[in-house]
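Novice: sequence first, predicted coordinates after that:
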Amino acid sequence: MNAPNASRKQTRTAAILAGVVVMMLGAAYAAVPLYDLFCRVTGFGGTVLVASEESQEVLDREIVIRFDASLAAGMPWKFKPEVRQMTVKLGQNALAFYEAYNPTDQAIAGTASYNVAPNAAGGYFVKVHCFCFEQQVLQPGERVMMPVSFYVDPEILDDDEGRLLKEITLSYTFHTTEMPEGQASAGTAAGTTSTGGQPPVLAN
């Protein structure tokens, strides 16, 4: 092989390797959002589904929904469900509330991550509206009631694991987030109801 041919071959090989590296890096960066999208579409890993309309079919079969609340490290809010559990029918449009309170002397912004357990329920637990879809801002001493409307898809009875479920746990974890510009004194975020005043710290 003469020198010019060898040089061209080496250049082509280097270009191919560079392309592979770029593709691998692109795949790595895309993996997280694609995995998140996959979970939201399929309910994999206990990620709940989201619908724009309420359920149109209600069955007599009932299931217990338990509500759980926690706070990420460094989040100073008090946060709990209004009720610990409720019994609903499959397909029934239900409404639950979570209560948050900011006991500090400064406005704090937060967002809630969520999932359901067991994982088999993720593909059938459907949220229509939820406080977790938006960032929430609580002023000093502010307490809010935050709604979540949902239903359990009757198609859960067609699932080998789902039809055996007697209860589902909906869990939220609130994390502190950067305060949106101009919101330090803007009051309560959309989708919540403030009870005002300077209430005592919530009991867990």
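Specialist: That came in fine, so what should we check first?
Novice: from here on, contacts and neighbour counts on C-alpha atoms
Specialist: OK.
Novice: isn't Ser149 right up against Asn93?
Specialist: Yes - at 7.0 Å, Ser149 counts as touching Asn93 under the criterion of Cα atoms under 8 Å.
Novice: more crowded one of those two?
Specialist: The residue with more neighbours, out of Ser149 and Asn93, is Asn93; 20 against 16, by other Cα atoms under 10 Å.
Novice: please name the residues that touch the more buried one.
Specialist: In this structure, Asn93 makes contact with 54-55, 149-151, judged by Cα atoms under 8 Å, 6 or more residues apart in numbering.
Novice: check it against this one:
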Amino acid sequence: MLPEPKPAPSTASVAGATRRRDIGVALACGAFVGLMVGAAYAAVPLYDWFCRVTGFGGTTQIAAAAPAEILDRRITVRFDANIARGLPWRFEPEQTKVEVKLGEVVTVYYAVTNLAARETVGTASYNVAPTTTGAYFSKINCFCFTEQRMKPGERREMAVVFFVDPKLAGDRDQDDLDTITLSYTFYPTREPATARASGS
């Protein structure tokens, strides 16, 4: 006796299965897109954190206080100042270099002058070279990443308080190091049109 043939699935059940599959695919795609968007937003702070912790790319460290010891080894720290296109400022270090002991806290000044006949705004970024020294160059106080609003013709002195960490002496890769360059670049800050209008 031959087995009875199975009834063909109804059109409704086939449509239901297809719909469930399509919903599953749509949910998976939505979750993937959400994950990618979240990763994109997290990438900048994570990269910033990584650079600050490791000194990658010449990113300097931030310190709240001076180190506990000062070593006799000396390093020359040179100072560099740059202005990005579109910012009518003169920006320069008040001294081009200093010789410091490892662990010694030093204060130096940069001078900035607004050469425009209008108020202008800028923000400075920084790094050190060689880039491998970023993990050992610590700043206690700095004007970097703080918006500087300058009146027409205004001149301002801005302090940088720093030290070179004594831990550098224990890094065999830095045995021949005798010079570190601290470099700043000021960029124009783009203000919203509403802020410009309210200030005029």
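Specialist: Perfect, I can see it now. Note that the coordinates shown come from a computational prediction; the quantities given were computed from them, not determined experimentally.
Novice: before we move on, the earlier item: I'd like the contacts of Asn93 of structure 1 laid out as JSON lines, including secondary structure.
Specialist: Putting these into JSON lines (DSSP: H, G, I helix; E, B strand; the rest coil) gives the following:
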{"residue": "Glu54", "secondary structure": "coil"}
{"residue": "Ser55", "secondary structure": "coil"}
{"residue": "Ser149", "secondary structure": "strand"}
{"residue": "Phe150", "secondary structure": "strand"}
{"residue": "Tyr151", "secondary structure": "strand"}
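Novice: show the buried residues in the residues you listed.
Specialist: For the contacts of Asn93 of structure 1, burial is judged from neighbour counts taken by 16 or more other Cα atoms under 10 Å, and it is met by 54-55, 149-151.
Novice: neighbours around the alignment partner in structure 1 of Arg172 of structure 2, how many?
Specialist: Taking TM-score structural alignment, the alignment pairs Arg172 of structure 2 with Asp160 from structure 1. Asp160 of structure 1: 10 surrounding residues under other Cα under 10 Å.
Novice: for Gly199 of structure 2, same thing?
Specialist: Close neighbours of Gly199 of structure 2, defined as other Cα under 10 Å, add up to 7.
Novice: ok, and the contacts of Asn93 of structure 1 in structure 2?
Specialist: With the contact criterion set to both residues aligned by TM-score structural alignment, their matches' Cα atoms under 8 Å, those that also touch in structure 2 are 54, 149-151.
Novice: what's the closest of these to Leu34 of structure 1?
Specialist: If you rank the kept ones among the contacts of Asn93 of structure 1 by distance to Leu34 of structure 1 using Cα to Cα, Phe150 comes first, at 24.6 Å.
Novice: in structure 2, what residue corresponds to the closest one?
Specialist: With TM-score structural alignment as the criterion, Phe150 of structure 1 pairs with Phe162.
Novice: how much space between its match and Leu182 of structure 2?
Specialist: Between Phe162 of structure 2 and Leu182 of structure 2 the distance, using Cα to Cα, to the nearest Å, works out to 10 Å.
Novice: quick check: the match of Arg172 of structure 2 is in a helix.
Specialist: No - secondary structure assignment places Asp160 of structure 1 outside any helix; it is coil (three-state DSSP).
Novice: for Glu104 of structure 2, give me its contacts.
Specialist: Contact criterion Cα under 8 Å, 6+ apart gives 66, 70, 163-164 as the residues in contact with Glu104 of structure 2.
Novice: need the three-state assignment for it.
Specialist: In the three-state summary, Glu104 of structure 2 is assigned as coil, counting by three-state DSSP.
Novice: TSV please, covering the kept ones among the contacts of Asn93 of structure 1 and showing distance to Thr13 of structure 1.
Specialist: Rendered in TSV, the data for the kept ones among the contacts of Asn93 of structure 1 read as follows (distance: Cα to Cα, whole Å):
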residue	distance to Thr13 of structure 1
Glu54	56
Ser149	57
Phe150	55
Tyr151	56
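Novice: ok, the residues you listed vs Ala184 of structure 1, which is closest?
Specialist: Distance ranking of these against Ala184 of structure 1, using Cα to Cα, places Ser149 first at 28.2 Å.
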